[in-house]
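Colleague: Have a look; sequence and predicted model below, questions after that.
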Amino acid sequence: MAITIQHTVHVNLNCNDHEQHKALLTKLGFSPASRLQPDPQNGQNMGIEGKVQWDGYAMVSGLDWQSAMIDLLTFRLPPIIGQSYEALNHIGNQALIIAVDDVAATHHALRAETLSFLGPLQTEKSAGFHFRDRDGIRYDIIDRRIRSNKQPGLAGLAVNCSSIHATQAWYQGHLGFVSLSDVPEQAPLLANAYDCNHDVDCLSLTLSLPHRDDFIIRLQQPEGIHGQSYSVPNHVGLYRTAFAVEDIHQCYERLQQQGVDCPHPPVYQDMGPGIPVDGVWALYFFDPDGNCIELIETPTME
């Protein structure tokens, strides 16, 4: 039996300059809800030897605290490393899916930024566009009206996987996600939309939580899938996705019983003075392709 997830907390975006990225995300309708600036702490349970420390912001859109946020971080200890995925068919967390009120106005506002636009603005049925930021991280911008709840903000995450059927079974069996379609669909990545030499054949399947479809995971298995997901938490890119649970220790026991490899038990982490709680319980583990999943126990607010 799958664990019970309450809602999506955030997608983690590791960058070289969180102030520059904060300005970019502001143009996409986000605002900083909290400063994330904890003291150095033990990084073992995150997969880092020695001390770990980061600086950044919890970037939110809208007033619903249960809407998915962007966990915008620049690692200080150890320093941030690496580059984000360049190829459309590289395994791993590929793109933030962000819904906006006005696609054309957003596209115009971003033209002054130092960004790499992947193809032209699409104005037909699926209005939107794609771009990469200064660190090469990809964003898929969509019209909010195609979302079920019509709200702007972080709408989902595009995840490239080596086996769409195995990954679907894992997210459904262990995390309780449901599929929004019966079978994967052929959804080619078009050359003119992604600024590549040719269309890339791709299987696609959309998952969501059964009681909340405001955040989706768009599984993709593109032709020629290759590579490995980020291996360390301080790597540039979209490293992990966090979900809220009621009892993290109970979830840890259930995942272990189901054979999910959790390298370490839950750890209590300091989030810094900008967060209205002393800290949170967190658990880190990995999906079949090595993408990091984080569970966060919903804190009791006194």
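Modeller: Noted; the coordinates are in hand. A quick note: this is a predicted structure, and the numbers were derived from the prediction, not measured. Residues are numbered from 1 along each chain as shown.

Colleague: Going by C-alpha atoms from here, please, whenever you check contacts or count neighbours.
Modeller: Will do.

Colleague: Confirm that Ala169 sits in a helix.
Modeller: Yes. Judged by DSSP: H, G, I helix; E, B strand; the rest coil, Ala169 forms part of a helix.

Colleague: list the contacts for Asp218?
Modeller: Small correction: residue 218 is Arg, not Asp. 156-159, 204-207 (CA atoms under 8 Å, 6 or more residues apart in numbering).

Colleague: let's go with 10 Å and repeat that
Modeller: 93-95, 97, 156-160, 179, 204-208 (CA atoms under 10 Å, 6 or more residues apart in numbering).

Colleague: Secondary structure element for it, which one?
Modeller: Taking DSSP states H and E as the criterion, Arg218 maps to strand 212-222.

Colleague: From the chain's centroid, how far away is that strand?
Modeller: 10 Å (CA atoms, centre = their mean, to the nearest Å).

Colleague: Second structure for comparison follows:
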Amino acid sequence: MGGRLLPVRAGERHRPVLPAVPGRAPARAAVRRAAVPGPGPRRRPRPRYARVRGERSPGLMAIAVGGLLHVAVVTPDLDRMAAFYTGLFGAEVVKDLSLTTPVFGEGVGVPGATARTVHLRLPGASTVVELTQYAAHHPAADPRAPANAPGLRHLALRVDDIGAAAGELRARGLEVVGGPVEVDRPVAARGTRFLYFRDPDGNLVELIEPPSRTAAAGEPDARTRPAGAGSPTEAESEGNRT
């Protein structure tokens, strides 16, 4: 440069120029050391999620449920339906409530709705059947939908003798839409007998007679043996019917 100084503006950064060696390129390490570091891109913090023991997705948690309280059936004639279930199955009325406050309509999502509801406890059951009659009913799309229609479709009750139950239903003039039949497959449900019928409002109700222990194990059911071949065994809990 012949001893001359290069002009530099105030505040301007400059990189020192390394002397060049004839026939050699400047060392890369020296160039890196000479480079002036600039501000790098900011790293965004990773989002934090509330982790709950047992959860499967970030930020979600399972709702603790303490049991099934009731099965609700809306009816246009509450007294008729209550008399039907108490008379046919021996159900007990445990509640009879008038729901007339604005809070009720707000809670069910139908502002201004009022209703009367009755809770029925069936023998041997902890879950109750809730019958409700609204002052104003919404028209159902298909009140007599078949068993394969989407949605909550039927109420299932256990009985000890499906044949006797079927005879009682027909004697009362009720519509038996299917059965009684006995399940042969799968093996886990073999021997289960069941039928479907409709209550006075057209709702589907299923009656299930669980298999005997011998039938569930693949042996002939005592109820199908010739007379004198032995008494039937005690019925066990409901099988896994298809």
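Modeller: That came through, no problem. Note that the coordinates shown come from a computational prediction; the quantities given were computed from them, not determined experimentally.

Colleague: Let me see the TM-score of these two.
Modeller: After superposition, the two chains reach a TM-score (TM-score structural alignment, normalised by the length of structure 2) of 0.56; 153 aligned residues with a CA RMSD of 2.7 Å.

Colleague: before we move on, the earlier item: of the contacts of Arg218 of structure 1, closest to Ile293 of structure 1?
Modeller: Asn93 (11.1 Å; CA to CA).

Colleague: rewinding a little: and the strand holding Arg218 of structure 1, which residues are buried?
Modeller: Under the neighbour-count criterion of 16 or more other CA atoms under 10 Å, strand 212-222 of structure 1 has 213-222 buried.

Colleague: Alignment lookup: Gly109 of structure 2 to structure 1.
Modeller: In structure 1, the residue paired with Gly109 of structure 2 is Asp195, using TM-score structural alignment.

Colleague: what about that match, how many neighbours?
Modeller: Using other CA atoms under 10 Å, the number of residues around Asp195 of structure 1 comes to 17.

Colleague: Check Arg76 of structure 1 too.
Modeller: Arg76 of structure 1: 15 surrounding residues under other CA under 10 Å.

Colleague: To which residue of structure 2 is it aligned?
Modeller: Under the alignment (TM-score structural alignment), Arg76 of structure 1 maps onto nothing in structure 2.

Colleague: And the closest residue to Arg190 of structure 2 other than its chain neighbours, how close does it get to His119 of structure 2?
Modeller: What sits nearest to Arg190 of structure 2 in space, not counting adjacent residues and going by CA to CA, 6 or more residues apart in numbering, is Asp184, at 4.7 Å. Distance, Asp184 of structure 2 to His119 of structure 2, by CA to CA, to the nearest Å: 36 Å.

Colleague: Between these two, which has more neighbouring residues?
Modeller: Of the pair Asp184 of structure 2 and His119, His119 is the one with more neighbours under other CA under 10 Å, namely 22 against 16.

Colleague: Could you look up the SS state of the corresponding residue of structure 1 for that one?
Modeller: By TM-score structural alignment, His119 of structure 2 lines up with Thr206 in structure 1. Assigned state for Thr206 of structure 1: strand (three-state reduction, three-state DSSP).

Colleague: right, and Thr206 of structure 1 touches Gln220 too?
Modeller: Yes. With contact defined as CA atoms under 10 Å, Thr206 of structure 1 reaches Gln220; the gap is 8.8 Å.

Colleague: list residues touching both of those two?
Modeller: The contact lists of Thr206 of structure 1 and Gln220 share 158, 184-185, where a contact means CA under 10 Å, 6+ apart.

Colleague: about what we covered before: can you lay out the buried residues of strand 212-222 of structure 1 as a markdown table showing distance to Leu255 of structure 1?
Modeller: Putting the buried residues of strand 212-222 of structure 1 into a markdown table (distance: CA to CA, whole Å) gives the following:
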| residue | distance to Leu255 of structure 1 |
| --- | --- |
| Asp213 | 23 |
| Asp214 | 25 |
| Phe215 | 23 |
| Ile216 | 22 |
| Ile217 | 20 |
| Arg218 | 23 |
| Leu219 | 22 |
| Gln220 | 25 |
| Gln221 | 25 |
| Pro222 | 29 |
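
Colleague: Where in structure 2 does stretch 167-174 of structure 1 fall?
Modeller: The counterpart of stretch 167-174 of structure 1 in structure 2, counting by TM-score structural alignment, spans residues 81-88.

Colleague: So for the matching stretch, what gets flagged as buried?
Modeller: The neighbour-count check on stretch 81-88 of structure 2 (16+ other CA under 10 Å) flags 81-82, 85 as buried.

Colleague: mind listing the strands for the stretch 101-250 of structure 1?
Modeller: Here the stretch 101-250 of structure 1 has its strands, by DSSP state E, counting those that start in this stretch, at 116-117, 128-132, 138-143, 153-160, 178-179, 185-186, 202-209, 212-222, 237-245.

Colleague: can you give me the end-to-end distance of stretch 198-210 of structure 2?
Modeller: Taking CA to CA, stretch 198-210 of structure 2 runs 21 Å from one end to the other.

Colleague: tell me, how many neighbours does the nearest residue to Phe89 of structure 2 once chain neighbours are set aside end up with?
Modeller: Leaving aside its sequence neighbours, Phe89 of structure 2 sits nearest to Leu122 (CA to CA, 6+ apart; 7.1 Å). Using other CA under 10 Å, Leu122 of structure 2 is surrounded by 18 other residues.

Colleague: Leu122 of structure 2: what's it in contact with?
Modeller: Counting by CA under 10 Å, 6+ apart, Leu122 of structure 2 touches 85-86, 89-93, 128-129, 157.

Colleague: again, only using 7 Å
Modeller: When contacts are counted by CA atoms under 7 Å, 6 or more residues apart in numbering, Leu122 of structure 2 touches 90-92, 128.

Colleague: Quick check: it vs Arg116 of structure 2, distance?
Modeller: 20 Å.

Colleague: for Ala147 of structure 2, same thing?
Modeller: Distance of Ala147 of structure 2 to Arg116 of structure 2, computed by CA to CA: 28 Å.

Colleague: and Gly167 of structure 2, what pairs with it in structure 1?
Modeller: Aligned partner of Gly167 of structure 2 by TM-score structural alignment: Glu253.

Colleague: Specify the local secondary structure of that match.
Modeller: The three-state label given to Glu253 of structure 1 by three-state DSSP is helix.

Colleague: Pull the number of nearby residues for it.
Modeller: So Glu253 of structure 1, with other CA under 10 Å, has 13 neighbours.
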